Each structure stands twice: as structure tokens, then as C-alpha cells.
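J.: pasting a predicted model and its sequence here:
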Amino acid sequence: MSSNQAVVATPPAFPMDRGCPYHPPAGYARLQQDGPITRATLFDGREVWVVTGYEEARRLLVDPRLSSDRSRPDFPVLVPRMAAAKLVALVGMDPPEHDIQRRMLIGNFTVRRANALRPDIERIVGGRVDALLAHEPGEVVDLVPEFALPIPSTVICELLGVPYGDHEFFEEQTRRMVIATSTAAEAAAASRALVDYFDELIAAKRERPGEGLLDELIAERLGTGQIGQDDLASMAMFLLVAGHETTANMLGLSVLALLEHPDQRARLVEDPAGRAAGATEELLRFLSVADEIQRIAAADIEVAGVVIRAGDGVYLPTAAANRTASTFPDPDVLDIGRVPRGHLAFGYGIHQCIGQNLARVELEIGLRELFGRIPTLRLAEPVEALGAKPGGSVQGVYRLPVVW
């Protein structure tokens, strides 16, 4: 058998669904048994490479021969809606265009900037916990709309200078863009609606400037001709969608995982201020909600005895890499005392998530305040009744009913 032949007789379907919301699909373990790089089949019959090994994923994520350019006609499409939802800014670009846009934004997403936002995030989180505590003890409350979603939505709106009063509109359009069950037509319509929204908002802000990152980009980049309005609208849409969707799912799923691991929840409740940051890092590794990183080979690449040919699609599921036993001992165990250095929850290389510092602060404060102020929090339904979002989506749950 040549090194480039599939290791399995019939490549399995990809993406794969999770059986349990906070564990990777069972199929990932079977793929890992066949080697760190194996073949899989997309919905349209196209065969692609799936990289499940940690070391191989890190190596490939910094290899310039793997392209992120989603404008390529041969870029692999994981689910039908991805062909229509045009989240191209940053994540769907290669250098030099990627580097130009990232330099425009990076100063607003540093560790220092994220820490400077802590008082505002604490105010937002505190207000959401206050609203939870206004419910009667024993009353069932859904933490997704009451806690997990409004926190990052409010934060990204304030950061960008987007009216929070429009949050129901953009949350609904985001859902249609990112959920795997959306049709291509639904995703395209949602994408167009958000771009049109930002076109109108940018025009209004040019007439009446306000405060926020979008206003700064209008004055410093659009006004000087460094970026066009169409590109700025696409960039703003990307920041808005990425800025609340992944963090909302991560926050909800983190709460669920802690409630399902009472020993780890007890450790956090015992010292929420001292352990929330460490718990956040381990939960990022353990949950890996932004799971399927996609690329296309621009040239032949040999790795782990396999030759990835130019034009081949490549998927790098972070939930598999972050559960690699040789890198993270007992990888399927949630241990908030673990120091999971080098996990790939935010990707790796030049496309590593630009908002990771902000997301960490939101998650840390959210977990600290929720479990610090409501230590008796518990699930109102068994986890089996909640289900999980389908593969090809940001991973999470649609609802999270709790009582205290």
C-alpha cells in the first residue's frame, strides 16, 4: 500500500456529531486508532484528510503550504451552508491580505486591552447574575438566553460600538449562518442581511461618529482609504459573529461540564476567584467548541508518512488534537487543576483566534461570578435530554435548564 492510500477501506463521513455535548464524537477515537492523519468523506462525496494527532496538527497549522483562502473555487465545503455564509475576513484569507487586516485589529485584542475591559465585563456579568437571582429559588431557568448568550453579545456590541438593541436581529442571523442544519440559501440570506446591516451602520457612523472599534476603523482606515467599505462591513460582520457565537457556546458548555463533574465544580466553588482562570484554560482544552479548522493544500506536503497533494482538502479537528494522550495525560478527564499548555482550542499559527484574550476574560469572570454567587446551581434535566449541536457547527447546547 502506498503512503497516500486511505488507511481505512471506506473513509467515514465527516463532520461527525457528538453523542455527549462535552465530549468529542466517538468517531474521533476510531480515526486516531488508524493514525494521526486519515481520510474522510464530505457530504458532497469529496474525500479529504482529517488530522487528529496533536503534533501533526501543530506542524500543519504553521505550514504556509496550507491555504485558508475560502475564495478558491476548490476550497473544501464541510456543510452546504459554508458555501454561502461568507465569513471570509481574517479566517478565510492568506497573507498578505490576512496580515494587513490582522494588523488593523490586533491592538484592540491584546492581553492588556482585554484586562482593561475587566471592569466593564464584570459589570455585564454581575447584571446577568443579578437577573438570575431575581428568579424564585427552585424556578427552572434557561442559562443560554439568560446568561451564556447575552454576556458575549453585550461585550462585543460595546467593543465595536454596535447598538445592543439590535442583538436579537444579529443573533438570529448568526444562528442561520453557523448552524450546520441551515441550507445554503438560508445562510446566504443571513450573511447578506448582516453585511447590509453593517453597510447602513457604517454610513450612519460616518455622518454621526460614536465610540467603539468600528468608529475607529472608519476614521483611521476607511477615511484614509486603507480599506474599502465592503471589506470593512465584512470585517465588522466577522468580528460580531465570532465575538459572541463561540464564547456563548463555550460559556454554556463550560457550565454544563462543571455541573456534570461535581468534584471539579466543588473545587471551583471552594475558591472561585483563585481557580476560575485555571478552570477556563482546562475547559477550553476539554470542550474545544470551535472544532473543525479547514484548509486546502497549495502544494504537496509530506507529514506522518502521508503525502497531502496540492488541491487536497485538510481538516484539523481541535477536539481530537486536544484529547491526544501523548500530549495531555488522561485527556478525557476534566481536571481544573491541570495546566494544559499549548492546547489548540484557539488554533495555532498566524490564524490563531484574534479574540482569544477577550474570550478568556469573559469565560473566567462568567464562571467566577456564576458559581461564586450561585454555588447550589444544578441541572434541571438530565444531560441526555439536552442533545448537542450537530457537527459542522460551533459545538454547544441549544438550552441549559438549571435550578438552585
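T.: It's in.
J.: make it CA atoms for all contacts and neighbour counts henceforth
T.: OK.
J.: any idea which element the closest residue to Ala233 other than its chain neighbours lies in?
T.: Take Ala233 and drop its neighbours on the chain: the residue closest to it by CA to CA, 6 or more residues apart in numbering is Phe198, 5.2 Å away. Here Phe198, judged by DSSP states H and E, is contained in helix 184-207.
J.: and that helix, which residues are buried?
T.: Across helix 184-207, burial judged by 16 or more other CA atoms under 10 Å covers 184-192, 194-199, 201-202, 205.
J.: from Ile301, how far off is Glu47?
T.: 17 Å (CA to CA, to the nearest Å).
J.: who has more neighbours out of those two?
T.: Glu47 (20 against 15; other CA atoms under 10 Å).
J.: OK, contacts around the residue nearest to the more buried one when sequence neighbours are not counted?
T.: Nearest non-adjacent residue to Glu47, counting by CA to CA, 6+ apart: Thr41, 4.5 Å away. By CA atoms under 8 Å, 6 or more residues apart in numbering, the contact list for Thr41 reads Pro11, Pro12, Ala13, Phe14, Glu47, Val48.
J.: name the nearest of the residues you listed relative to Gly396.
T.: Closest approach to Gly396 among the contacts of Thr41 (CA to CA): Phe14, at 18.0 Å.
J.: ok, now which ones touch the closest one?
T.: Taking CA under 8 Å, 6+ apart, one finds Ala40, Thr41, Leu42, Phe43, Leu78 in contact with Phe14.
J.: which one of these has the most neighbours?
T.: Top of the contacts of Phe14 by neighbour count (other CA under 10 Å): Leu78, with 24 neighbours.
J.: next step: the contacts of Phe14 restricted to strands.
T.: Secondary structure assignment by DSSP state E places Ala40, Thr41 of those in strands.
J.: farthest-apart pair in the contacts of Phe14, please.
T.: Ala40 and Leu78 (11.1 Å).
J.: related to what we said a few turns ago, could you dump the contacts of Thr41 to JSON lines with secondary structure?
T.: Output for those, formatted as JSON lines (DSSP: H, G, I helix; E, B strand; the rest coil):
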{"residue": "Pro11", "secondary structure": "coil"}
{"residue": "Pro12", "secondary structure": "coil"}
{"residue": "Ala13", "secondary structure": "strand"}
{"residue": "Phe14", "secondary structure": "coil"}
{"residue": "Glu47", "secondary structure": "strand"}
{"residue": "Val48", "secondary structure": "strand"}
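J.: second structure follows, compare the two:
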Amino acid sequence: MTQAQADTAVKVPEHPSPRAAGCPFDPPPALQALQADAPVSRVRIWDGSTPWLITRHDHVRALLGDPRISSDATQPGFPHRSAGGKANDVSRRTFLTMDDPEHARQRRMVTAPFAVKKMEALRPSIQKIVDDLIDAMLAGPKPVDLVEALALPVPSLVICELLGVPYADHDLFQRNTRVIVRRHSTAEEVVAASDELTDYLDRLLTTKLARPGEDLLSTLATERVATGQMSQREAAQMGVLLLGAGHETTANMIALGTLALLQNPDQLALLRESEDPKVVASAVEELLRYLNITHSGRRRVALEDIEIDGRTIRAGDGVIFANDIANRDPEAFPEPDRLDLTRDARRHVAFGFGVHQCLGQPLARVELQVVYSTLYKRIPTLALATDLDRIEFKHDGIVYGVYELPVTW
């Protein structure tokens, strides 16, 4: 009997598994059990395949940095998130699902605009966006849905400005992004949503080629498409990736982070009362560790046999890195289930690790620092306007968060 047959001869747990009732901020109990007892183990996913699930923090970092682990979503054995995700991954390749050297070549085309210094230079304009939105909240009726009033507009306005996408079209890209990130969307629904977004970005690129501006899409049009380094369709697909990732993840983090802080008033007080930017920056890292909204894991496939924790991951085996439970590993973070804004959480893997770690993390950090350092000071009596058990969480999404967050003051 082969190792794979032996692994699947016993009961293989289904993945993803449900969170515990009443514990919306914690990873599923099944992940905690696997981390303790079988940190490298097989799980069964939507298509019946049984990739490996990696749950320990040190294993996640080691393997995500290992060149024998591939991000190529066209490889046999790649553990796609869903039927819709598979259709999208295979038909629309971006640097997220490529290996070096092609990954590095395409990623370099958009690395400079997201550099730390350039993102820091955006801080005043992000601060104005946040202040203006809070002004509108305070001037209007209450309670208010914080998702619609603040969490979604902040990153959407910022990424639109950065890319050169008209914010007036936000309904189009937000609606289609919701379809793409919903785990139960059909392949046809995901492909249709991706087509609409790609066509939209393609038309924008045509406009940028004729009348370039001071934005990232104009740079792609004039420096990459016009010179033949990439096709216009490839540039449009890259634009879809940047537009979706640039608003969806941060929006969920703003809302879910606020809810977590409201449930931990002692930690909220630390953040609200501090004037130290280092305290705010540290708080952002801890919230990223504690919540880890990319709760579907990083997906990879092994190119060669790899020995780890006494197990052999064979070439062609799918591998899922459960970064949510890795960020709750007690070997890496003492008392991991406690939200502690004074903790040094910088080694978290919320943004991944290795050459594929999140390109937009400098932007996300600045946005979160501005929101978290402003909202609770300007509205010190901010409170949840409903019961926690009445809030609908995004259990069905590849990005975790809340659909609405009713707040008052």
C-alpha cells in the first residue's frame, strides 16, 4: 500500500471545516486539533481530492519559502479552492499563480508603485478620505452600516486613485468581485464575472493608451503594452487582480477588526488612547495575526518529494497552508487565542511568506493604521448596534469578514 493509499484509507477530514458556534474570530476547532496532533495531514476538499494541510507556523514559513513548492495553478494536483476558483485560475493566469522566472518578471512590472515609501506618501490623502467618510457618518442618521459607510469605500477609493479607475464604477467591480470570492459560485458565474471585469479594464487601458495619466494603468499601457512586453489582455487581467485584491481584503479587515475591538474593550482603549504611531502599527500586526481574513489558505503543489514532520509530500501532491491556524500556533505566539495589541506579532503569515507574499501589504498596512488610529478617537463611544449573534459572517467566502456591521454612538 502506498503512503497516499494509507493516508486515505483512514477517515480524512473535510476541508474547510466549520467554525465553532459563538466563536467567530477563531479558526475552526478541527484545525486546532490537527495542529496539535497531525500538523502535516491529508484533508478532503470539494472535488474529492486529498491534498496535504499544513498547520504549524514554522512548517508554513519553511514550505512557502521552498522552491520545490509551486504556485502554478495549471499543474496537475493543484488544490483549487472551488470549481469557480479552478475555472478562473486556469483561464486567467496572473503572477499569483505562476512560478519564477515568469512570476518575477510580471510582478516586477507593478512592484515599484506599491513600495513602502510610495505607500507612506499616500498617508495624508488616505487620512483625508477616512476623515471625510467619518464626517459623513457623524452628519447622517444612526445606526449606520460601517461596511458601506467606511470599510468598503476607504480601500476602494484608494485603489481607484492608484490604478486610475473611476470610483463612479465601484458598483461594477465590487459586485463582480463578490461573485469571484464566494466559495459556492459556479464556474460559469465566476468566469462571467471575471470576463466583465477584464473587459472593463481592457476598455480603460485603451483609453489610457490614447490619453495616459499619472496612474498605474497608464504605466502598464504605455510602458508594457505599447512596448510589447505584455498583451493588453494580460495587462487587463493584472488590473483585475490589483483592483479586486486592493479593496476586498482590506475592507473586510477594517470591519472585522472593528468588531473584534468592540468585543475586547480593554484592547480598544489601548488603541484609542495612544498617540504613538508605533503602538498603532503594532496593533495592526496583531489584528492581522488574530483575525487572518484569508481563511481559505495558500494553495500550492509539490514539484518534488519533500520530507517534513516525518511525512513525505510526493511530487504532484497538492498542499494547502492554513495560515489562519498557523497564526494561532502557541509555539510561535504564546496565548495565541488572546487578542493582545502589545504583542510582537510581526512574524505572522497573514500576507503569506516567500516570493509570493502579498504585493499590496504596504498599502494595506497604511490604510489600516489610518483607520484604526482615527475612527475610535473621532467616535469614542462607537458601539455595536445589534447583538453579536445576529451578525452575518462570510463563512462562504475565500475572504472572511462580515456582510454588514451596524454601529451607533
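T.: Perfect, thanks for sending it. Worth saying up front: this structure is predicted, and the values here are computed from it rather than measured.
J.: report the TM-score for the pair.
T.: TM-score of the superposed chains, computed with TM-score structural alignment, normalised by the length of structure 1, equals 0.96; 402 aligned residues with a CA RMSD of 1.7 Å.
J.: neighbouring contacts of whichever helix or strand comes after the helix holding Phe198 of structure 1?
T.: Sequence-wise, the next helix or strand downstream of helix 184-207 of structure 1 (DSSP H and E) is helix 213-217. With contact meaning CA under 8 Å, 6+ apart, helix 213-217 of structure 1 is reached by Met104, Asn108, Leu159, Leu160, Gly161, Ile202, Lys205, Pro209, Ala236.
J.: which residue in structure 2 aligns with Ile218 of structure 1?
T.: Aligned by TM-score structural alignment, Ile218 of structure 1 pairs with Ala221 of structure 2.
J.: what sits against its match?
T.: Leu205, Thr206, Lys208, Leu209, Pro212, Gln232, Ala235.
J.: rerun that using 7 Å as the cut-off
T.: Contact analysis of Ala221 of structure 2 by CA atoms under 7 Å, 6 or more residues apart in numbering lists Leu205, Lys208, Leu209.
J.: go on, Gly126 of structure 1?
T.: Applying CA under 7 Å, 6+ apart, no residues contact Gly126 of structure 1.
J.: secondary structure class for it?
T.: helix.
J.: and the gap between the counterpart of it in structure 2 and Met137 of structure 2?
T.: Taking TM-score structural alignment for the superposition, Gly126 of structure 1 sits opposite Asp131 in structure 2. Computed as CA to CA, the Asp131 of structure 2 to Met137 of structure 2 distance reads 10 Å.
J.: out of everything not next to it in sequence, what's closest to the counterpart of Leu197 of structure 2 in structure 1?
T.: With TM-score structural alignment as the criterion, Leu197 of structure 2 lines up with Leu194 in structure 1. With sequence-adjacent residues excluded and distances taken as CA to CA, 6+ apart, Leu194 of structure 1 is closest to Met237, at 6.5 Å.
J.: checking my notes, that neighbour in a strand, right?
T.: No - Met237 of structure 1 sits outside any strand when classified using three-state DSSP, being helix.
J.: can you count the residues close to it?
T.: Neighbours of Met237 of structure 1 (other CA under 10 Å): 24.
J.: aligned to it, what sits in structure 2?
T.: In structure 2, Met237 of structure 1 lands on Val240 (TM-score structural alignment).
J.: right, and its match touches Asp199 too?
T.: No - with contact defined as CA atoms under 7 Å, Val240 of structure 2 does not reach Asp199; the gap is 9.6 Å.
J.: need the strands for the stretch 51-200 of structure 1, in chain order.
T.: 66-67, 141-142 (DSSP state E, counting those that start in this stretch).
J.: so where in structure 2 does the first one end up aligned?
T.: Counting by TM-score structural alignment, strand 66-67 of structure 1 lines up with residues 69-70 of structure 2.
J.: what does the matching stretch contact?
T.: Outside stretch 69-70 of structure 2, the residues that reach it (CA under 7 Å, 6+ apart) are Leu63, Asp99, Arg300, Val301, Ala302, Leu303.
J.: any idea which of the residues you listed is closest to Lys142 of structure 2?
T.: Arg300 (45.1 Å).
J.: secondary structure element for Leu256 of structure 1?
T.: Per DSSP H and E: helix 229-259 holds Leu256 of structure 1.
J.: would you mark the buried spots in the helix or strand following that helix?
T.: Downstream of helix 229-259 of structure 1, the next assigned helix or strand under DSSP H and E is helix 262-270. For helix 262-270 of structure 1, burial by neighbour count (16+ other CA under 10 Å) applies to Gln264, Arg265, Arg267, Leu268, Val269.
J.: dump the residue contacts of the counterpart of His98 of structure 1 in structure 2.
T.: Matched to structure 2 by TM-score structural alignment, His98 of structure 1 sits across from His103. Residues in contact with His103 of structure 2, defined by CA under 7 Å, 6+ apart, are Phe95.
J.: repeat that for 8 Å
T.: Here His103 of structure 2 is in contact with Phe95, Leu96, Thr97 (CA under 8 Å, 6+ apart).
J.: so the second one makes contact with His356?
T.: In this case it means Leu96 of structure 2. Yes - with contacts counted by CA atoms under 8 Å, Leu96 of structure 2 reaches His356, the gap being 6.9 Å.
J.: re the thing from before, export the contacts of Phe14 of structure 1 as TSV, with columns for distance to Gln173 of structure 1.
T.: Below are those laid out as TSV (distance: CA to CA, whole Å):
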residue	distance to Gln173 of structure 1
Ala40	30
Thr41	29
Leu42	25
Phe43	24
Leu78	20
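J.: SS state for Tyr28 of structure 1?
T.: Assignment for Tyr28 of structure 1 (three-state DSSP): helix.
J.: so what's it closest to, chain neighbours aside?
T.: Tyr28 of structure 1 sits nearest to Ala320 (CA to CA, 6+ apart), 6.1 Å away.
J.: Pro24 is in contact with the one you found, correct?
T.: Yes - contact criterion CA under 8 Å: Ala320 of structure 1 and Pro24 qualify, at 7.0 Å.
J.: re earlier: just curious, which of the buried residues of helix 262-270 of structure 1 is nearest to Leu258 of structure 1?
T.: Using CA to CA, the buried residues of helix 262-270 of structure 1 come closest to Leu258 of structure 1 at Arg265, 5.0 Å.
J.: which residues does the residue nearest to Leu194 of structure 1 contact?
T.: Leu87, Leu194, Val195, Phe198.
J.: what remains of these once you look at structure 2?
T.: Here the contacts of Met237 of structure 1 are checked against structure 2 with both residues aligned by TM-score structural alignment, their matches' CA atoms under 8 Å, and the contacts held in both are Leu194, Val195, Phe198.
J.: now distance to Pro36 of structure 1 too, for these, in TSV please.
T.: Output for the kept ones among the contacts of Met237 of structure 1, formatted as TSV (distance: CA to CA, whole Å):
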residue	distance to Pro36 of structure 1
Leu194	38
Val195	39
Phe198	42
